[in-house]
Structures are given as structure tokens and as C-alpha cells.
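In: need a structure here:
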Amino acid sequence: MADTTETGLPPNWEVRHSQSKNLPYYFNSVERVSRWEPPAETDTEKLKLYMAKYHNNKGAAAGSAEEGQQGKIRAAHLLIKHRDSRRPSSWRENTITRTKEEAYDIIKAHQDRIQAGEASLGQLASTESDCSSARKEGDLGFFGRGDMQKEFEDAAFALLKGEVSDIVDTASGLHLIERLA
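Out: Sure, this is the predicted structure:
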């Protein structure tokens, strides 16, 4: 277990790795509770550095599970949450207070950088996405119809491999989606 001074997590909290989702999560060893988002009182700057050092998988399972995935696609995304999102917190910020309009301006700037060839969606997702999939450059793995929110799913399935969507609005926030397979 990593020292909380290195992780930035409050006492009794640690970072663990979900085998089923291949993503890091947060576990309180005293209360025996787990969660996907960092607990309150987390030093998010320390946590960002710790996660970049120890939990950046860069798509570790990518390609290894591609066989036998009929009817499924693989996509990555960059998520920008706002205060009206379903869960207005993330690994980057304990409480997200930006408006939807401010979130739109942020994601539009990311979209412009991707379209200009300045950065890839995966590169931006690893540092800018409000989803815990940032650890894997936004890679969500394989999913089928009915696995994601409808707006997200419709946009992802409409893409060709290598294409990046326009901005997609869901209950979770604003997304850019890249179809990987």
C-alpha cells in the first residue's frame, strides 16, 4: 500500500485496481468501502502525479481481447463534466463547479487541438478527462449495444475506426469519442 503522502489520499484510503474493469479505484481499508472517484479531502495534485506514475496503463489489454467481440466496438473518450453532470466530481477535482457552457468551451478547445493534429484524443484524455479511463488514455474497452448511455452509444457506433466524434452531450457530461475497433 502506498503512503498517503505520496498518493494525496486521506488516511485509510488506497488505490486498488479492478480486475473486471481494468481500472484503478479507491478503497478505505477501515470502513471497507470502495468508490471510483477519489474521496473528499484528496490532494488532487499529488493524486494526479501518483496515478500518472503508477496507474497509466496506456491500453494494457488493448488488442488482447479483440477476438470474439462480435457486435461490440472499442472506443476511447475524453469527458468534461460540469456542475449539472450526473456525478459532478472526478479524479481531477473533488467538486466540479463549472457551468455546462464552460465545459463546452473546454471540450471545444480540445476538439480544435485534435482536429489541428496538435494532440491525439488519447494524449488529451490522459490528463484532461474527468473519467477514470484517463489512466488508459480514455480507452473504455469493448462494449455492445445497451452497455452505454444511448447518446454515447449512438455516436460511438456511428463512427468508423479511427474517427473522432463531434461533441456528445450525456447525463455524465460532454464527450469526444474515438472509435478504436
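In: going forward, measure contacts and count neighbours with C-alpha atoms only.
Out: Noted.
In: list the contacts for the most centrally placed residue in the chain?
Out: In the chain, the centroid-proximal residue (Cα atoms, centre = their mean) is Cys131; its distance is 2.5 Å. Residues counted as contacts of Cys131 (Cα atoms under 8 Å, 6 or more residues apart in numbering) are 78-79, 90-91, 138.
In: sequence B follows; please return its structure for comparison with A:
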Amino acid sequence: MVGLPSGWTIKKSRSRNRNYYFNESTKESVWEPPVGTNIQKLEAFEAQSKVKASHLLIKHRDSRRPASWREDPITRSKEDAIEILKSHQKRILNGEQTLSEIASTESDCSSAKRKGDLGWFERGQMQPSFEQATFALKVGELSDIVETDSGVHLIERTG
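Out: As a prediction, this is how the structure comes out:
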């Protein structure tokens, strides 16, 4: 399934924040895929383990950190945050604005300065409900409202 020769696994380097290859039996580790790797299978596996996404976050007073670059403190209720997000969602679905355009001025996340772009991430890097929703999307799809400890989100998978 992964495309690696027998005995090899993929590990994550904490110091370099990138994957490396480790042979369980010989204890050898290498940065490049080991000899005998099926590169096509490896690339297909890696494509399924990483996603790229943009999001629009609306925080509320019960968010784990109810403050943002836009507002400090945030006092709106969760219900109000959901209504705000529904309004943005409607504009996106009607083609009036893109998620990126709205995120750049309305998102309570610091990613607003990148139009909501979170870049590439792997499983285990985001809050579970956010990760589950993102990996379930196809590239170009927009999620429904997703709740996390940070607030409520709309997510667009971009890669």
C-alpha cells in the first residue's frame, strides 16, 4: 500500500519537521526513499495523508481563546457566530464572494493575512473535527459549518 520495501516505515523528524524512512530490522534511517521503493505507490499514499486548506473562523465567547486580531475580547455567543458564518456561507455559495476574499477581512484567525490559507497539514496536526471535515472534502469543495474548540469554521480544501 505504501510502496516501501519490506521492513521500511515512514517516520516524522521533529527537528526538521519532515518525513524520513526507517528500517525496523537494520535501524537504518534515510531522508530519500530507500532502494526498491515503488515511487508511484509512495506518492499516492502521501497524497492521501496530507491536505491543503483555507478556512474562515468565527470565534465566540466560549472559544478556547476568545480574542483575535479583529476583536479583543470576543463577546458574541456561539449562536451569533454560527449565524454570521451562515451569512458568509450563503454569499460564497451564491458566488458573490470567495472564502478567501471573506477570510481576509472577517476571519478571527491570524491566517486572515493569507486569505485563510493554512497550507499543507497531515493527520494529527489539527483539532479532530477540523481534520475529519477537511480530509472528507474533495479539492475545491466547501465544508458545512464545523465546530472546534477554536470556534466555528467554513473549510475549503485547496489541495
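In: hmm, back to that, counterpart of the residue nearest to the centre of structure 1 over in structure 2?
Out: Using TM-score structural alignment, the equivalent of Cys131 of structure 1 in structure 2 is Cys109.
In: and its match, how far from Phe135 of structure 2?
Out: Here the criterion is Cα to Cα, to the nearest Å. By it, Cys109 of structure 2 lies 20 Å from Phe135 of structure 2.
In: for the contacts of Cys131 of structure 1, give me TSV that also has distance to Gly162 of structure 1.
Out: Shown next, in TSV, are those (distance: Cα to Cα, whole Å):
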residue	distance to Gly162 of structure 1
Leu78	15
Leu79	18
Ser90	27
Trp91	27
Gly138	14
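In: structure 2: matching residues for stretch 88-99 of structure 1?
Out: Using TM-score structural alignment, stretch 88-99 of structure 1 pairs with 66-77 in structure 2.
In: quick one: contacts of that stretch?
Out: Contacts for stretch 66-77 of structure 2 (Cα under 8 Å, 6+ apart): 59-62, 106, 108-110.
In: hmm, try it at 6 Å
Out: The contact list for stretch 66-77 of structure 2 (Cα atoms under 6 Å, 6 or more residues apart in numbering) reads 60-61, 108.
In: re the thing from before, may I see the contacts of Cys131 of structure 1 organised as JSON lines, with secondary structure and distance to Asp147 of structure 1 added?
Out: Output for those, formatted as JSON lines (DSSP: H, G, I helix; E, B strand; the rest coil; distance: Cα to Cα, whole Å):
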{"residue": "Leu78", "secondary structure": "strand", "distance to Asp147 of structure 1": "18"}
{"residue": "Leu79", "secondary structure": "strand", "distance to Asp147 of structure 1": "17"}
{"residue": "Ser90", "secondary structure": "coil", "distance to Asp147 of structure 1": "21"}
{"residue": "Trp91", "secondary structure": "coil", "distance to Asp147 of structure 1": "23"}
{"residue": "Gly138", "secondary structure": "coil", "distance to Asp147 of structure 1": "16"}
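In: residues of the lengthiest helix in structure 2 that come out buried?
Out: With DSSP state H setting the assignment, residue counts place helix 78-93 as the longest helix in structure 2. In terms of neighbour count (16 or more other Cα atoms under 10 Å), helix 78-93 of structure 2 has its buried residues at 78, 81-82, 85, 88-89, 92.
In: got TSV for those residues, with distance to Gln125 of structure 2 too?
Out: As requested, those are exported to TSV (distance: Cα to Cα, whole Å):
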residue	distance to Gln125 of structure 2
Lys78	24
Ala81	24
Ile82	24
Leu85	24
His88	26
Gln89	25
Ile92	27
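In: pull the most distant pair out of those residues.
Out: Spatial extent of these (Cα to Cα) is set by the pair Lys78 and Ile92 at 20.9 Å.
In: now Tyr21 of structure 2: how far from Ser110 of structure 2?
Out: Between Tyr21 of structure 2 and Ser110 of structure 2 the computed distance is 34 Å (Cα to Cα).
In: with Gln127 of structure 2 instead?
Out: From Gln127 of structure 2 over to Ser110 of structure 2 the distance is 17 Å, taken as Cα to Cα.
In: who has more neighbours out of those two?
Out: Legend: neighbour count by other Cα atoms under 10 Å for Gln127 of structure 2 and Ser110, higher for Ser110 (17 against 13).
In: quick one, what contacts that one?
Out: Counted by Cα under 6 Å, 6+ apart, Ser110 of structure 2 has zero contacts.
In: good, wrapping up.
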